[in-house]
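Colleague: Predicted model follows, preceded by the sequence.
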Amino acid sequence: MLILLPPSEGKADTGSGKPLDLARLSLPALHPAREQALDALVALCAGDADTAADTLGLSPGLRGEITRNTQLRTAKALPAGSLYTGVLYDNLGLADLPAPAKTRAKRTLLIFSGLWGTLRIDDRVPPYRCAMGVRLPGVGLLSTHWRDAMAQALPEAAGTGLVLDLRSSMYTPAWTPRGDVAARTATVRVLHERNGARTVVSHFNKATKGRLVRDLLLDGANPRTPAELVTALRDLKHTVEELPPARPGRPWQLDIVVTEL
């Protein structure tokens, strides 16, 4: 099973170890695209600060991120599993997973990133600021920049198993599952049911997805198809409604229904 996660805006302030070594990051097929994105971001942030802030969509209170980005090749790095601190990751709770579940997390989780493409949780990178929707000079829109490299790397990472796609909409254009991989892919929507009515949730969408992944890791479940995933989630007491694809070769959609937020 491969679980695709978005990153988070919230990140640790500093690293705690050796600087970045791009060649040691997982999915080496992404290496050339990583080099290009990193060079372009550092050059942008070493130039005019107003241009960098506009390009990265930074508010005045975040202008310090420009200086941070100029130092990405020399700054202390930390594991990606410790870098992201947003709602999804708070509820996933990687730090306090027991050893067997943490081993499964290292094998199954893949975090999408505008700057790095994707990261395993033990890939070491420095704190940075660069979303997938950014257009870097000389590189262009990052979601487009990653497509060719992802088309090679992601099917290899998925192998013959299930893909649980929990990415937010900003990150889905960087890779679209196709063919046999798409048929083994499930996406998740979180719905809040109250007084017989259902609404799509946003903030608690992230919290629910974090708890869902944690439950799967703790349980040791290894579903190989979307149908098996539905069974596994129901066994873990999640309320799940499945929407099989209208045509073969398309992902399934799973609705996770919650009554408490």
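Modeller: Received the coordinates, thanks. Numbers count the residues shown, from 1 in each chain.
Colleague: make it CA atoms for all contacts and neighbour counts henceforth
Modeller: Fine.
Colleague: In contact with residue 211, which residues?
Modeller: Counting by Cα atoms under 8 Å, 6 or more residues apart in numbering, residue 211 touches 88, 91-92.
Colleague: what's the closest of these to residue 175?
Modeller: Comparing the contacts of residue 211 against residue 175 with Cα to Cα places residue 88 closest, at 20.8 Å.
Colleague: And what about the residue lying closest to residue 240 once chain neighbours are set aside, helix, strand or coil?
Modeller: Leaving aside its sequence neighbours, residue 240 sits nearest to residue 256 (Cα to Cα, 6 or more residues apart in numbering; 4.8 Å). Using DSSP: H, G, I helix; E, B strand; the rest coil, the structure places residue 256 in strand.
Colleague: For residue 201, see how far away residue 256 is.
Modeller: Distance, residue 256 to residue 201, by Cα to Cα, to the nearest Å: 11 Å.
Colleague: what's the answer for residue 245, then?
Modeller: For residue 245, the distance to residue 201 equals 23 Å [Cα to Cα].
Colleague: for residue 17, same thing?
Modeller: Residue 17 is 37 Å from residue 201, by Cα to Cα.
Colleague: before we move on, back to that, so residue 256 and residue 201 - more neighbours on which side?
Modeller: Taking other Cα atoms under 10 Å, residue 256 and residue 201 do not tie; residue 256 has more neighbours (22 against 15).
Colleague: If I follow the layout properly, the more buried one ends up in contact with residue 190?
Modeller: Yes. The pair residue 256 / residue 190 is scored as a contact, 4.8 Å apart, by Cα atoms under 8 Å.
Colleague: Next up, a structure to set beside the first:
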Amino acid sequence: MKILISPAKKMRTDTDTLSPQALPAFLPETERLLSALRSLSRQELKQLWRCSDAITDLNVERLARMELGKGLTPALLSYQGIQYQYMAPGVFETGQFTYLQEHLRILSGFYGMLRPFDGVTPYRLEMQARLSVNGCPDLYAFWGDRLARALAGEAGLVVDLASQEYSRAVLPHLPPSVEVLTCTFGELRKDGRVVEKGTLCKMARGQMVRWMAERGVRRSEELKDFQDLGYRYDAAHSGHDHYVFLKEKEGF
């Protein structure tokens, strides 16, 4: 079983807490992306990143001094978004880190797909960015089926906890032999629709990864027991390949 999650825009460097165990598997592709980014002007980068002047300046500086093999941070500790705050890897025990290294995969526009202890450096490149590389109009075309082929070689079951922006870089390319289970964390509207809210979803995804690591979850059926942050598995809205967790109205 492999668990897919998205990265986070906010990143940090931490070379003291834990050491990386390896370099990312798709480092040659990352080197080509780095070269493509460095060929762009500051204004082109700002348009690509769709960010403020301050964030543009920070990441232009990062590009200028970026080294893909030095001063690296384990990916799991480098990302700092809401999902990772609720995952709280900084307080995991050794056995939980071992579980995540085996089962968790982080999708990335820049690195492709990461194991938790792959060494990374802070970058800015979302999967949906329209960066033209090697004749490919965007990153979805650039990565093609590479990530899916690597994942299919590792897993017969994929638990999809990634956003659609990232999961669409992998799921459409997986062979039928790989079972995909998508998890939705939403609220039930009066018209019967299940609606997800961005921040709450990120919190729940991170919390579920933590919960799985604490319990050593290895089978899809076990996920039905998840009951954190006010969410409960809802059989009426779920199916074999889609588990829906509804938030109780009274909150956490």
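Modeller: Sure thing, it's come through. Predicted, not measured: the structure shown is a model, and the values here were computed from it.
Colleague: So after superposing, what's the score?
Modeller: Scored against TM-score structural alignment, normalised by the length of structure 2, the superposed chains reach a TM-score of 0.83; 234 aligned residues with a Cα RMSD of 2.4 Å.
Colleague: picking up where we left off before, may I ask which of the contacts of residue 211 of structure 1 has the most neighbours?
Modeller: In the contacts of residue 211 of structure 1, the most neighbours by other Cα under 10 Å go to residue 88, 24 neighbours.
Colleague: element containing that residue?
Modeller: According to DSSP states H and E, residue 88 of structure 1 maps onto helix 87-92.
Colleague: Residues contacting the next helix or strand after that helix from elsewhere in the structure, which ones?
Modeller: Next helix or strand after helix 87-92 of structure 1 toward the C-terminus (DSSP H and E): helix 99-108. Where contact means Cα under 8 Å, 6+ apart, the residues beyond helix 99-108 of structure 1 that reach it are 1-3, 94, 120-122, 217-220.
Colleague: and those residues, which are buried?
Modeller: Buried by 16 or more other Cα atoms under 10 Å: 1-3, 94, 120-122, 217-218, out of the contacts of helix 99-108 of structure 1.
Colleague: Which of those residues fall in strands?
Modeller: Among those, DSSP state E puts 2-3 in strands.
Colleague: Between the buried ones among the contacts of helix 99-108 of structure 1, which sits nearest residue 73 of structure 1?
Modeller: Relative to residue 73 of structure 1, the closest of those is residue 122; by Cα to Cα it sits at 17.9 Å.
Colleague: give the contact list for the closest one.
Modeller: Counted by Cα under 8 Å, 6+ apart, residue 122 of structure 1 has contacts 79-81, 106.
Colleague: counterpart of it in structure 2?
Modeller: With TM-score structural alignment defining the correspondence, residue 122 of structure 1 maps onto residue 117 in structure 2.
Colleague: do residue 91 of structure 1 as well
Modeller: Residue 91 of structure 1 maps onto residue 86 in structure 2, by TM-score structural alignment.
Colleague: Please tell me I have it right and that match contacts residue 206.
Modeller: Yes. Using Cα under 8 Å, residue 86 of structure 2 is in contact with residue 206, at 5.0 Å.
Colleague: tell me the strands in structure 2, going along the chain?
Modeller: Under DSSP E, structure 2 gives strands at 2-5, 73-74, 104-108, 112-114, 119-120, 157-160, 179-188, 194-195, 231-233, 242-247.
Colleague: most tightly surrounded among the ones you listed?
Modeller: strand 119-120 (a mean of 27; mean count of other Cα atoms under 10 Å).
Colleague: roughly how far apart are the closest residue to residue 223 of structure 1 other than its chain neighbours and residue 239 of structure 1?
Modeller: Of all residues not flanking residue 223 of structure 1 in the chain, residue 229 sits nearest, at 5.2 Å (Cα to Cα, 6+ apart). For residue 229 of structure 1, the distance to residue 239 of structure 1 equals 12 Å [Cα to Cα].
Colleague: Residue 93 of structure 1 now?
Modeller: Computed as Cα to Cα, the residue 93 of structure 1 to residue 239 of structure 1 distance reads 22 Å.
Colleague: Could you verify my assumption that residue 109 of structure 2 touches residue 123?
Modeller: No. Contact criterion Cα under 8 Å: residue 109 of structure 2 and residue 123 do not qualify, at 9.8 Å.
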